[in-house]
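S.K.: Sequence and predicted structure, then a few things I'm wondering about:
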Amino acid sequence: MSNYQYRKSSNAKPKIEKFDFSITQWASVFGMAIFFLFFPYQSGLFNGFTYDFEPPIYEAAMYVSAVFLVVLAYLSRNMKFDCPEFPLGTGMVLIPFVYWISSFQAVSYHNAVVMVFVTAVYAVFFLTAQSLVSTRATRLAAELILYVSGYAIVIFGLLNAMGHIYKKDAIWFTSGAYRLTSVFQYSNTYAGFLLALLLCAAFSAVNAKRRVVSWLHAFMLVPIWISFMLTYSRGALVLLPVLALAFVVFLRLDRQIAYAGALLVSAAASFVILGPFTERYVEIMQIVLPKFDGDPAKLRSVWDWTSWQNWLLLLAAAIVTSFLTVAIRAAQPWLEHRLSRLEKFRFSSFVLPAASALLGALVFWIMFGSQIAGKLLPQSISERIANINFRQHSVLERMTFYQDALKVSADYPLLGAGGGAWNALYEKYQNNPYVSRQAHSFFFQTLVEVGWIGLLIVIGLIGIIFAFYLRQYWKERAEQPGHFVFFILVFSILAHSMIDFDMSYVYIGALVFFSLGVLGAVYRDNVRLPRFSLLNQVRWRYLYPAFLGLMSVTILIQVYQEYTAAHYYQRALTMAVKEQRPLHELLDPLDKAIAYSPAHPTYNYVKIDWLSQAFRQTGDRSYALQAKELIERIKSTESYDRMIILSKYRNHKDLGEYNELMETLEEGISKFQWDIQFYETAIMEYALNGNSVKATDPDRAQIYWNRGMELYEEILRREQLLASLPEEQLQGRSFDVTPFIRQAVGQILYGQGRYEDAVSMLQPLVESDLRDIYNRIGVRHYLAALHKLGQSDTELMNRLIEADPNEHAYLELLLQ
């Protein structure tokens, strides 16, 4: 049963708005609502490509796949193949498909499979929104879901900021500031989310049809602003005025003024209270947050006066903003009338944005070119804003990430290196020893994972939807339809995702692709594609839904296998840590985990590690051989896993396979070119191997020693490269000649008869702690080299023998 409502459009043609009630449609909408309201609290479903983040993603994927089966029941009956829904949906399905194809050449097969699951979830949200959000009622439901979800996350963050609840890492203490992160546990992503939510809320506050809805959105502007400022995110702050001015272009002149007014009023109210609010916020955090890992949080009572002062400040500013915004909204009819003549000019939409840009730049220059900002804003915030420039370390580091991503794509140009490839490969291609398991850009990370083909599919789909939507939207721009809020949301998040890894959060990704689906659905009935009309016939129309259903069931089964494997793995850890079970009992659940997920590096590494420990404790060679077999199998799918390579090295050492051992270390150096530990271990092994064969095969000893010295020279070369980095750019991990390397190189120089060089190399170890055996080895060779030069150091000799009386005999043996 359906009825139709007519409304006026800008072309003076009646437009039909359909209101159908379907149980499957509304059940599916309700299922999507459950996801957005409950799953974000699992760290935003962050995909960090480690086991710790995987179980919540598996749970979400299984839930979404099950809901999609209900969606398909509706889609199979109501889909129109001769409208853009079919080609756009097919384009979306291509994204997980290209991730699946790329997984066959993936450098990390397990991570590639996880990304297939994640992109399949995104496809489900896109297809669901395209199919379900087809009427004004369902669009309002979708809008309500996203706002309730977003506002709940803001309130959750503020509850943490007031000390009433505590979630680990919901607030970071870094660089001398308490940075708010809410559910995401990463302040920059939270800032990107708040940026989109703020711009959406301001639009709805001035565009809502009902005054009470406008008041509610306006009320949330101040909490969002305060939360946004407490993230201390400079990138999001720079993007805010740029995006606000970009969106203003798409509004009528009266709405432009109202939109800018709502943002300015809420910003002014927020900055008025920001100083005292931040002071109390810092005071609360200094008490609440645990000083050490494992300590409990000291939560504040709901009646705590310090917290209540902040709540009252927030409430007062929010109420003032609400009334002023509603007043601005009430003035819109008068503004529309007064500006109607100006509206007729061709470029009238650009007048206010251009004037606002000039005025904003002037205000920024006045505030931060003088002491005004320091008086209006808390010192920590004003200093962070004043330091915004293109030479700051975060900008330089991101540029390095992007350049390194292009290096990876040059070797994997077409289909990329598979999902999670950046996490696996970045240390091979990195310019300096930074640590970043994310490329800090959705588009560069996509390029690394699925190559130029995959990136073009993603950009092409988004670009086509934007072009299709905006072309149709501009025709009815005068009516200012409320669904423009979905465009604001998508564009804002994607803009921020260009400089950070927001889309690595499955919740954020689902939000974006769900909103893209809405944009694709809004005007789908305005365009007809006759060439696809044949598919509307009964004998063809069920093929596409059947295909999607088959894919959904397949994904559901595979995800369930991974989820079951995670359950068995967790059981094995519990038995090992809490129950202290014997090895044969521990291996039972661990083997089941590996059986369900054979390519999971963590499960295999833990088993390898347990078998290696058993070998060292019992001397039973069969354990080491089992570990070797497991290493060879998992390395075929995880060839860039650092822990697997180290396990292979230790296994060869256990089995006395020294040639294979050195090959493994050389492989580690080639794949982790800034990991000083690989250099340390390799140089030491070359030194020891040279010492062990120098009497029987001096030529081979020289080959070992020469290679050790080549690695040492490579370390010195790379140190010079680091010295050439811009002063503002952080180096990352330490990459220096360590005492361990120094004593290993000293041994090589001594073995080569370069005694003066050995003395020079080992001299810094003279003042080291001689209780450390490695320091004693270095000092022993130092004294031996001095002896060869006809010199001595009696005091140092006495210290060495005092640390270990056996050193006298060791030194005599070395001199012989």
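M.R.: Here it is on my side, so go on. Because the structure is predicted, anything quoted here is derived from the model rather than measured.

S.K.: going forward, measure contacts and count neighbours with C-alpha atoms only.
M.R.: Fine.

S.K.: Quick one: end-to-end length of stretch 433-445, please.
M.R.: 19 Å (Cα to Cα, to the nearest Å).

S.K.: try it against this one:
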Amino acid sequence: MGTKAQNQVKKQADKKSIADKIIFVLLSILIIGAPLFQGLFFQKEIMISNIFAFAIFVVFLLNKKRNKEKLIIFNSPYDCIGLLFIIAYLLPIVFFQWADLRDAIDILIRYTTYYAIYLMIKDMAQFERYKEYFTKVLILGSLVVAFIGIFGATGYIKLEDVIMGNRISSTFQYPNTLAALMMAMFFLVNGSIHKAEKYIEKLIYGAAGFVMLFTFIFTYSRAAWLLFPIFALLYLIFLSGKDRIASILYFVATLLPNILVLQPFTSQLAIDADTKPKALIVFFIGIGIFKVLYSIVLFVQSKLADKHYKLIYGFLGAVTIGVAILGYMALNTTVPLVFDNMAATENKTNQIQRTVKEIEGNKDYILKLNVEAIAGEVEAQWPWRVRINSVNEAGEQELLIETLGDKDVNGEIEIPFTTLETTQNISIYFTNIYPKTKVVFNEVKVIDGEENVVENIKLKYKYIPESLIARFNSIDLSEDSSATRLTYYKDSFSIFKSKPIFGGGGGTWKALYPKYQSLPYNSTEAHNYFLQALVETGITGIAVLALLIFIFVVHLLKAWKRKDTLTISILFSILALLGHSGLDFNFSFHSIPIILWALIALLETKTFEDIKPRINKIDLSGKSVGTVVPIIFAVPLLLFSISLYSAYAISVDNGKSINEIPIEESISKMEKAVLLDPFHSNMRIDLAKMQRTYGFETDNFSLVEKAENHLKKAVKHSPYMPVALQETASHYISLGRFEDAFKYLDKSTETTPLKPNSYETKSEAYAAVANYYLGKGEVEKAIDIYTNNMIGIIDEMRVANEKTEKPVQLTQNTLQNIFRAKYFVDNYNNPEKLEQLNDIVYMSYLDLEGATAVGMPWRVSDSSSGDIKYEIKKEGLKISNTGEDNEFIYSQFFSLNPDTMYEVEVVFSQESTQKNLRSHIISMVGRRTQVSEDINLEEIEDGVYYYNFNTTEDLEPGRQYIRFDHPGNSEDYFVIRQVIIKKIE
């Protein structure tokens, strides 16, 4: 080749090298930056990252086109899998199966982004140096996140929710996802150590792993704590002999310093100060200890020949035994529990909880305490409190007894208690709150009726932080968070059954869970990536996901045979992310799947070359596609992503300035936003509301018609969105098209049967329509609305509650709307009664047909010597109390005005057997008891009792309630049918 030709080739190679470096830098910024912006959980950051990724991809494709290179695909099974995921999320849109079109498009764009990132990194990682570079970038990005979390916990970085309670959450603002990332990257670090040749590199990688493990521990993520040892054990099994020993030594060298600094670091974090320099010093001391220890490990490894590795196994065995002994000692070395608030100037809660499991139901026990206490300056401020709760099989707790400390009582104290029939174990809470108080619990034990010691309770561990003990104690499938997750999983299958083939597209869980939920809860996340994929893509998508996992397993087996430690490490990083995501919503953080697909792109496909994707027996392995086709898709995706973000920016800007600019300008801005993002239902709803308002103000009914069209499209794009349905109903009410409005209101409660606010919106709409008819003098139509629609909400709620184990309550406003309707229907022929309707401040029809549907809007007192019971029946609210003490039942809050006369009307059922009771009006502000009234049911006719009272001048409106006392010690009961409180002249 001539000199001229050689120079030309060199110039092209130099240009390619420069372009590759630029693309590498841009991809590195994306990977490192992704977790830093709240993990890319929110729409703004997600859209910006999509634009950035597509822009890099276009540059990447143009660079390949300029160099006349093909975009190689189908030389790895992962190429096909990435495309299949995109198709799986496209199908619900193509076949009009979406639950929310905008969310479906959003998730489709995300998966396209992951694939683009995968293709770029995979293409560059064919060169060993770039594979190494990207590995370092992934580790560096995770290390930055870890340091931000640690510096945030010690007060040196001020970011919102960088620490939640005592849990490090860093930039994710969610500790569990941070834990998943740290766990995954720890395996990548270990693989990189094996790959590294230089001592300094091994030490740097090792220190990075120490920081990640340290951060992982202080996320207090229980699921991750359980999973990490399992993945670590499997990881070691798959490594070859020499690498396995090196990894075990590294694990030990990393774990021991972490254990050593746990207690001092936790103690320093507990200090009440803005910054905690000593905690940070402890952390760096831990790094120093690790470096010394690991340097010794590396030195020993370098001096031992392969035949001497048996010595290391012996050493590791000794270390294991030593750690076991130390662990046993740590778990059994306790000291007295001290809560010291002597230096405090305000309330500060100190509390620990201990569980005793060897407990029988319906049996007498004694809690024996040895206590030393110093009381506070205020007599009512006790130095300690002990609560003993019964815990049933479902993990639900019920108070058995509460004991408050006394300054004059020290030494041996006995607290007798009796368990319930449903008691499986007991939970004991030791608490100190008030300033200038101190308590020392020297010894606590539970004994049974025969004075046998059931358990000596370990109060304070000398070497283990209480925060760790508390988190370990709460690892229980019966705990609320675990039980709630199981409910999510159950409901996911209900959603899947409604759209089994293609699913409902991205965002299906968020859109459909309110319709299918079996218990009342609020969660826009399924807390399980696999189930979320199931409801979003149906059988089609879950088959792709299953295929991906199968390929991972096969790839792992082949890497194991080849003793390819780095590939095994990358695969375990991937499997750790996926494994933890089966228990949480990590993949809702856009940064996590970006990292996942970057890891997939680094996999060594040479270990996998005999598995070739085939379609209809056509071998696609090694087939190539030119850059033109990807560019045809990439450029529109980039422009579309820019369009979506522009719409978002306009919408946000309009929301900030809506009260400062003319409405015509706001409408114009929102019209532009809708044009740029035509699938965003909330934008259409906002625009429709402005158009309707302005249209009515200016008699421009073409604007009102446009508003209707936008609302129809919003409902079409988001058919299960309550806001879209309710706003459309409101629109039709404003036009007087009530039947159309009622259809949308019915749809809104059908899609959210366990959401009380939906019924409140519905009741307010019915009230508005009824008032419209009353204003026109059409009383019969108003009565029809009240009878068939408003009061019918009770039946709707009852039907909804029949499908759930935990009935939900209608809101107080909904109940008042229903009760006012009931009052009107009962008294519409009585003008005097109707005139009093606007003076009523509170009413409750407890005898309303189907009243069980509203749940229990009343509450009861709770004392250890009383035994009040209640039951809502067709006849009303039945109250009994066989206990020794007076107890009471009380209403929700209502509002009274100061220095005002009111009348209370109470209707009792004739079946009441308890004849003597007392009623009180209580205020939380001002004089507490506004009035007390003794009631003798034998002295009243027809069960109706009236009494008047005048409120005090110091009363503040808004926190008043009525209560009814049952004196107790009796089998008799009384039944309240109705309560009405109204203002009188």
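M.R.: Now that the structure is in, tell me what you want to look at. Note that the structure is a prediction, hence the values are computed from the model and not measured.

S.K.: what about the strands in the first structure?
M.R.: Per DSSP state E, the first structure carries strands over the ranges 2-7, 15-20, 171-174, 177-180.

S.K.: what comes up buried for stretch 273-280 of the first structure?
M.R.: Across stretch 273-280 of the first structure, burial judged by 16 or more other Cα atoms under 10 Å covers Ile273, Leu274, Gly275, Phe277, Thr278, Arg280.

S.K.: The fourth one maps to what in the second structure?
M.R.: In the second structure, the position corresponding to Phe277 of the first structure is occupied by Phe265, as judged by TM-score structural alignment.

S.K.: How about that match: what's its closest non-neighbour residue?
M.R.: Leaving aside its chain neighbours, Phe265 of the second structure sits nearest to Ala279 (5.0 Å; criterion: Cα to Cα, 6 or more residues apart in numbering).

S.K.: What's the local residue count around the equivalent of the one you found over in the first structure?
M.R.: Matched across to the first structure, Ala279 of the second structure falls on Asn310, judged by TM-score structural alignment. Neighbour count of Asn310 of the first structure, defined by other Cα atoms under 10 Å: 21.

S.K.: Which residues are in contact with Asn310 of the first structure?
M.R.: Met162, Phe277, Arg280, Tyr281 (Cα atoms under 8 Å, 6 or more residues apart in numbering).

S.K.: thinking the match of Phe277 of the first structure is in contact with Phe283, fair?
M.R.: Yes. The pair Phe265 of the second structure / Phe283 is scored as a contact, 6.9 Å apart, by Cα atoms under 8 Å.

S.K.: Between the two, which contacts overlap?
M.R.: With Cα under 8 Å, 6+ apart, Phe265 of the second structure and Phe283 have no common neighbours.

S.K.: where do the helices sit along the stretch 701-850 of the second structure?
M.R.: 701-717, 722-734, 738-751, 756-775, 779-784, 792-801, 812-827, 831-835 (DSSP state H, counting those that start in this stretch).

S.K.: Report all helices and strands that the fourth one contacts.
M.R.: Using 3 or more Cα pairs under 8 Å, 6 or more residues apart in numbering; DSSP states H and E as the contact criterion, the neighbours of helix 756-775 of the second structure among helices and strands are helix 722-734, helix 738-751, helix 779-784, helix 812-827.

S.K.: okay, the angle between the last one and helix 756-775?
M.R.: Between the direction of helix 812-827 of the second structure and that of helix 756-775, the angle (axes from the mean of the first three to the mean of the last three Cα atoms, to 10 degrees) works out to 40 degrees.

S.K.: quick one: buried residues of helix 812-827 of the second structure?
M.R.: Going by neighbour count (16+ other Cα under 10 Å), the buried part of helix 812-827 of the second structure is 812, 814-825.

S.K.: Redo the residues you listed as JSON lines? Include distance to Met721 of the second structure.
M.R.: Putting these into JSON lines (distance: Cα to Cα, whole Å) gives the following:
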{"residue": "Gln812", "distance to Met721 of the second structure": "24"}
{"residue": "Thr814", "distance to Met721 of the second structure": "21"}
{"residue": "Leu815", "distance to Met721 of the second structure": "24"}
{"residue": "Gln816", "distance to Met721 of the second structure": "26"}
{"residue": "Asn817", "distance to Met721 of the second structure": "24"}
{"residue": "Ile818", "distance to Met721 of the second structure": "25"}
{"residue": "Phe819", "distance to Met721 of the second structure": "28"}
{"residue": "Arg820", "distance to Met721 of the second structure": "29"}
{"residue": "Ala821", "distance to Met721 of the second structure": "28"}
{"residue": "Lys822", "distance to Met721 of the second structure": "30"}
{"residue": "Tyr823", "distance to Met721 of the second structure": "33"}
{"residue": "Phe824", "distance to Met721 of the second structure": "33"}
{"residue": "Val825", "distance to Met721 of the second structure": "33"}
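
S.K.: now, which of these sits nearest Ala770 of the second structure?
M.R.: In terms of Cα to Cα, no member of these lies closer to Ala770 of the second structure than Ala821, at 9.2 Å.

S.K.: The helices and strands packed on helix 756-775 of the second structure: which one's closest to Glu760 of the second structure?
M.R.: That would be helix 812-827 among these, by Cα to Cα, at 4.7 Å.
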